[in-house]
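Colleague: sharing a sequence plus its predicted fold:
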Amino acid sequence: MSNLQHDCAASLSSDCERVLRTSPAQRITTHDAELGEGMMIRRALPSRQRRMVGAWCFLDHFGPVDVGTGDGLRVGPHPHIGLQTVTWPLAGEILHRDSLGCEQLIRPGELNLMTAGCGIAHSEESPAVRSPLLHGAQLWIALPEAERRREPSFVHHPQLPRLTLGDARLTLLAGEFGGERSPAQVYSPLLGLDVACAAGGTACLPLRADFEHGALVLEGEVELEGTALGIGTFLYLPPGRDRLELRSRGPLRLLLLGGEPFAETILMWWNFVARTPQEIVEAGNDWNAGRHFGEVHGYPGARLVAPATPWGAAG
């Protein structure tokens, strides 16, 4: 999805306070906004306190929202560079179209992975025939320097590895866990795990001690390492932990992200992940002028316009 918030600010990954293995866990309140059709967005990353978890640089929790009437979700064609997008619906369906000519309907339990690389455009919308409820998460992964100018691609994964650990049912979105490996191709050491648990369930999740981790509740409430978490709070865990104890306080859905601390400094603005303001200005100007990114065909509406950047041009 696009970053639809109008007060779009630049995010520099080096702005955050450096964390050590001895640093405590960090509770971060999501930045919430309502974006048309009653769609509630809770943004966990980037935030003032924490820009990234590994290469994960953007995490939005959207919905649940009733899309049974009206147009439902409508995100017009928009561009990306320097990142991968991960779409993970918990309820409802989303129709993806992109400038490579791909058209794909995604349903709960399936994953869309789009690699923007040097540049791609896409749109997302509710299909005409759809479930009444839409709910899920949208994530971005920053591409490292060696990969960020690669050719764009799109892959739909209808099946993902599933595991059971304690009372938790796990779906592996990215990386490796419990002897399983996700088919989603990523370009830095990462973990993306969906955790589902019935009320009163417990589990002990093994963690890589060289990874930093973050947890976001999508449904219900949970106690993690003695810390109570509900919807609207993101828990950041510095490297050094080799396990995570959880106890659900009700039916639970939780996203657990992890990765090696990203060694490069990234600059993120609107839908672009880059290294310099000049790259972002050029990408915005190219998009608004109809250059470089190609066309998205079939979307029943207008494409988005790149807003003015903090460094001039675009808009």
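Modeller: Done, it's in.

Colleague: going by C-alpha atoms from here, please, whenever you check contacts or count neighbours.
Modeller: Fine.

Colleague: where do the strands of the stretch 151-300 of the chain begin and end?
Modeller: Ranges of strands in the stretch 151-300 of the chain, per DSSP state E, counting those that start in this stretch, are 153-157, 162-165, 168-177, 180-181, 190-197, 202-206, 212-219, 222-224, 227-229, 233-237, 243-248, 252-259, 267-269, 272-274.

Colleague: report the central residue of the protein.
Modeller: In the chain, the centroid-proximal residue (CA atoms, centre = their mean) is L139; its distance is 0.7 Å.

Colleague: helix, strand, or coil at it?
Modeller: strand (DSSP: H, G, I helix; E, B strand; the rest coil).

Colleague: grab the nearest non-local neighbour of it.
Modeller: Of all residues not flanking L139 in the chain, L59 sits nearest, at 4.6 Å (CA to CA, 6 or more residues apart in numbering).

Colleague: that neighbour contacts A142, correct?
Modeller: No. When contacts are counted by CA atoms under 8 Å, L59 is not listed as touching A142 (11.9 Å).

Colleague: all strands of the stretch 1-150 of the chain, in order?
Modeller: Assigned by DSSP E, counting those that start in this stretch, the stretch 1-150 of the chain shows strands spanning 11-12, 26-29, 31-34, 40-45, 56-66, 74-80, 83-91, 94-98, 103-106, 111-115, 120-125, 133-142.

Colleague: below is structure B, check it against A:
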Amino acid sequence: MSNVETKPMELRCGASVDGERPATTPRVDVLTPRDVPLGGPRAMTVRRTLPQRARTLIGAWCFADHYGPDDVSATGGMDVAPHPHTGLQTVSWLFSGEIEHRDSLGSHAFVRPGELNLMTGGYGISHSEVSTPRTTILHGVQLWVALPDEHRDTARDFQHHVPEPVRIDGAEIRVFLGSLAGETSPVRTFSPLLGAEIVLEPHATVTLAVDPGFEHGLLVDQGDVRLADVLLHRAELGYAHPGIDTLTLTNESDDIARTVLLGGTPFEEEIVMWWNFIGRSHEDIAKAREEWQNSSDRFGVVEGYAGNRLPAPALPNAVITPRRNPSRH
């Protein structure tokens, strides 16, 4: 998905690297989203929880948009024209609906509920995303992963994976990246990561073994869910600091609750993120923008999209201001 804000913030982001003592109870911070219209005459709106002032990264996860349930007859659904990416991987995960994906690698695929589509931008890629005519309700998340410096110019790639559901203690878990509940995704990542959908039965509690070196984020899509001793409501993201080896989730609702659990080792590199580009300096971003505007071969061409590609917004007239995750104590 493109960040279609007309004046996207230019951020220098870095994970804190302070020491963390092991803890038996997770320290959980609550991150609330902001609404971002995706543009167009009826402006489908997403709820963005990453990045924000309180936290810019969870592991290498650097961008999280949560959208729907969206009645496409009222909003027009999703129609994101060809746009570029550098230095990141995009992770598409749906709860309902269907999205047609085309990219400059030549991939033509569909994003469907319970199926992972992961695209590696690396040095440069472009793609389009359009909800299909048979979609009535569009509902899901779009996530980005920052690539470590040694891999940020890697070649374009596209992977598709359908994880098998695992049932444990009233929970159904689909692990799309990394390992959880005895399941491991075969999808390649460039830093240690976890991504899983967890659906909880009414009033169910599940305790999951996790890597104590990871920090975690639990995004609530539906229901009220207690993470450790902190209650999270719909669209909120609970951030659990590293240093714990279990996470306990409780559905406090009379209906099912659905969440997405993200995790990874703290990302110790400082990155610059603007529009759809991730680099290490303002110059990286300016060069990528110029090459996109000039139709450079760096990003290739998306075939089959009926329409023009997205132009890049104007660069800000400002010095990059460092923005870091808060220090851990």
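Modeller: Cool, the structure landed. Note that this is a predicted model, so its numbers are computed, not measured.

Colleague: residue in the second structure paired with the residue nearest to the centre of the first structure?
Modeller: Under the alignment (TM-score structural alignment), L139 of the first structure maps onto L143 of the second structure.

Colleague: tell me the contacts of its match?
Modeller: With contacts defined as CA atoms under 8 Å, 6 or more residues apart in numbering, L143 of the second structure is in contact with W61, C62, F63, A64, D65, T90, V91, S92.

Colleague: for L88 of the second structure, see how far away it is.
Modeller: Going from L143 of the second structure to L88 of the second structure by CA to CA, to the nearest Å gives 10 Å.

Colleague: T154 of the second structure against Y123, yeah?
Modeller: Yes. Shown here, T154 of the second structure and Y123 form a contact pair, counting by CA under 8 Å, at 5.8 Å.

Colleague: tally up the residues packed near D286 of the first structure, please.
Modeller: 16 (other CA atoms under 10 Å).

Colleague: and it, what's its match in the second structure?
Modeller: Counting by TM-score structural alignment, D286 of the first structure lines up with E291 in the second structure.

Colleague: same deal with I41 of the first structure?
Modeller: Counting by TM-score structural alignment, I41 of the first structure lines up with V46 in the second structure.

Colleague: over to A263 of the first structure?
Modeller: Using TM-score structural alignment as the criterion, A263 of the first structure maps onto E268 of the second structure.

Colleague: please apply the same query to S13 of the first structure.
Modeller: For S13 of the first structure, the aligned position in the second structure is C13, judged by TM-score structural alignment.

Colleague: residues contacting its match?
Modeller: Counting by CA under 8 Å, 6+ apart, C13 of the second structure touches T56, L57, E270, I271, V272, M273, P322, R323, R324, N325.

Colleague: quick revisit: nearest spatial neighbour of the match of D286 of the first structure, skipping sequence neighbours?
Modeller: Excluding its sequence neighbours, the residue lying closest to E291 of the second structure (CA to CA, 6+ apart) is R298, at 7.3 Å.

Colleague: my guess is that neighbour meets G124, correct?
Modeller: Yes. At 5.5 Å, R298 of the second structure counts as touching G124 under the criterion of CA under 8 Å.

Colleague: count the residues that sit near the equivalent of T56 of the second structure over in the first structure.
Modeller: Per TM-score structural alignment, the equivalent position to T56 of the second structure in the first structure is R51. Look at R51 of the first structure: counted by other CA under 10 Å, it has 23 neighbours.

Colleague: and S14 of the first structure, by the same measure?
Modeller: Counted with other CA under 10 Å, residues neighbouring S14 of the first structure total 15.

Colleague: next one: the one 10 residues further on
Modeller: Using other CA under 10 Å, the number of residues around P24 of the first structure comes to 11.

Colleague: residue in the second structure paired with it?
Modeller: Aligned partner of P24 of the first structure by TM-score structural alignment: R27.

Colleague: need the contact list for that match.
Modeller: Applying CA under 8 Å, 6+ apart, the residues near R27 of the second structure are Y239, A240, H241.

Colleague: also A215 of the first structure?
Modeller: Listed by CA under 8 Å, 6+ apart, the contact set of A215 of the first structure reads F234, L235, Y236, L254, L255, L256, L257.

Colleague: try 10 Å
Modeller: The neighbours of A215 of the first structure, taking CA atoms under 10 Å, 6 or more residues apart in numbering as the test, are 27, 44, 193-195, 224, 229, 233-237, 254-258.

Colleague: cheers, nothing more for now.
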